[in-house]
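Colleague: Only the shape, not the letters, is given here:
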């Protein structure tokens, strides 16, 4: 997938930067709610190591999830259908006195069958919603949980983050740099 606008050397996908704090204000509606304004989903194709931002993942509608049936299917059933494997990495950004930096990251997987089940035309996939929610929660809480990722994918993610904005990378905590 080409993430560049025609005639531009910059990727057209953007990271979300914190705008509003839902816990501030008059104490009325929305206090204590979780803001996803500062979270960006990054997807890594584990076979090709292609890395891209897909904001649709925030609502379970990323490019790799479209037209895939995830209900009532176990991981083992999908693994029998020769799945294509992806990582979804939730990246949180923050701004402090040093500037904007990557402040949290959590990884989880999605499997999408490359074959259909006998007697079915549906494309089946597997993702663990609790795993996705927990990974997103870790990123929002400024933790780095990338240990389930393979080394090749970690290197692809690191290259993507550095290439996207080296200043963000340089200002990021050592915990992120050590985990990649």
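Modeller: Thanks, I have the structure now. Quick caveat: nothing in here was measured; it's all calculated off a predicted structure.
Colleague: alpha carbons only for contacts and neighbour counts from here, please
Modeller: Will do.
Colleague: With adjacent residues omitted, what lies nearest to residue 152?
Modeller: In space, and not counting its chain neighbours, residue 152 is closest to residue 49: 7.8 Å by Cα to Cα, 6 or more residues apart in numbering.
Colleague: thought that neighbour was touching residue 156?
Modeller: Yes: counting by Cα atoms under 8 Å, residue 156 is a contact partner of residue 49 at 6.4 Å.
Colleague: adding another structure so you can compare the two:
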């Protein structure tokens, strides 16, 4: 008996995988299992699994330019890279870095600097907190989303993150 009910996987921040380290092919390569992306769009902040492949909800169908002038009617959106680490107390938000984008959904045009997104994702994975480009309301949205996703991870997080989101 077949069922047509598709089980939708809940959105979650990835956490360090259970893979056993090895010394063969791919050793030393970047492990993206501990990083996820959150989107801040207007008055919403949410996890979007598509961010790692530039296929988030806001990026789908958008042709990106490196020139802001190409997107005069774009709205500001953010990808916030969140790396989860482990310490004695348990998992925590270890690295967090925000990257700006402009999105004009109607014109299907956008602006972002891909190199900045890659560099900031790398910095988050290296346990850096880089949120200086967010305004107070965006910081409040991000803080609420992080706490809402997992209050224990927030509790275990370093004071640097908590201060950055005040």
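Modeller: Thanks, I have the structure now. Source: prediction; values computed, not measured.
Colleague: what's the TM-score here?
Modeller: Their TM-score after superposition, calculated using TM-score structural alignment, normalised by the length of the second structure, is reported as 0.88; 157 aligned residues with a Cα RMSD of 1.7 Å.
Colleague: sorry, back to before: in what helix or strand does the residue nearest to residue 152 of the first structure lie?
Modeller: Secondary structure assignment for residue 49 of the first structure, by DSSP states H and E: no helix or strand.
Colleague: count of residues packed around it?
Modeller: Burial of residue 49 of the first structure is recorded as 17 neighbouring residues (other Cα atoms under 10 Å).
Colleague: list the contacts for the residue most central in space within the second structure?
Modeller: Nearest to the mean C-alpha position of the second structure, by Cα atoms, centre = their mean, lies residue 37 at 1.8 Å. Residues near residue 37 of the second structure by Cα atoms under 8 Å, 6 or more residues apart in numbering: 13, 47-52, 79-82.
Colleague: With residue 169 of the first structure instead?
Modeller: Counted by Cα under 8 Å, 6+ apart, residue 169 of the first structure has contacts 101-102, 161-162.
Colleague: same thing but 10 Å
Modeller: The contact partners of residue 169 of the first structure, taken as Cα atoms under 10 Å, 6 or more residues apart in numbering, are 100-103, 158, 161-163, 176-177.
Colleague: Selection in PyMOL covering whichever of these are buried, please.
Modeller: To isolate the buried members of the contacts of residue 169 of the first structure in PyMOL, using 16 or more other Cα atoms under 10 Å:
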select buried, resi 100+101+102+103+158+161+176
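Colleague: The residue nearest to residue 152 of the first structure contacts residue 150, correct?
Modeller: No: using Cα atoms under 10 Å, residue 49 of the first structure is not in contact with residue 150; the gap is 11.0 Å.
Colleague: which residue in the first structure lines up with residue 33 of the second structure?
Modeller: Residue 33 of the second structure maps onto residue 37 in the first structure, with residues paired by TM-score structural alignment.
Colleague: So residue 102 of the first structure lies in a strand, does it not?
Modeller: Yes: looking at residue 102 of the first structure with DSSP: H, G, I helix; E, B strand; the rest coil, it is inside a strand.
Colleague: picking that back up, who touches both of residue 49 and residue 150 of the first structure?
Modeller: With Cα under 10 Å, 6+ apart as the test, residue 49 of the first structure and residue 150 both reach residue 87.
Colleague: Could you pick out the longest helix of the first structure?
Modeller: helix 151-164 (DSSP state H).
Colleague: and that helix, how far from the chain's centre?
Modeller: Centroid separation for helix 151-164 of the first structure versus its chain: 13 Å, with Cα atoms, centre = their mean, to the nearest Å.
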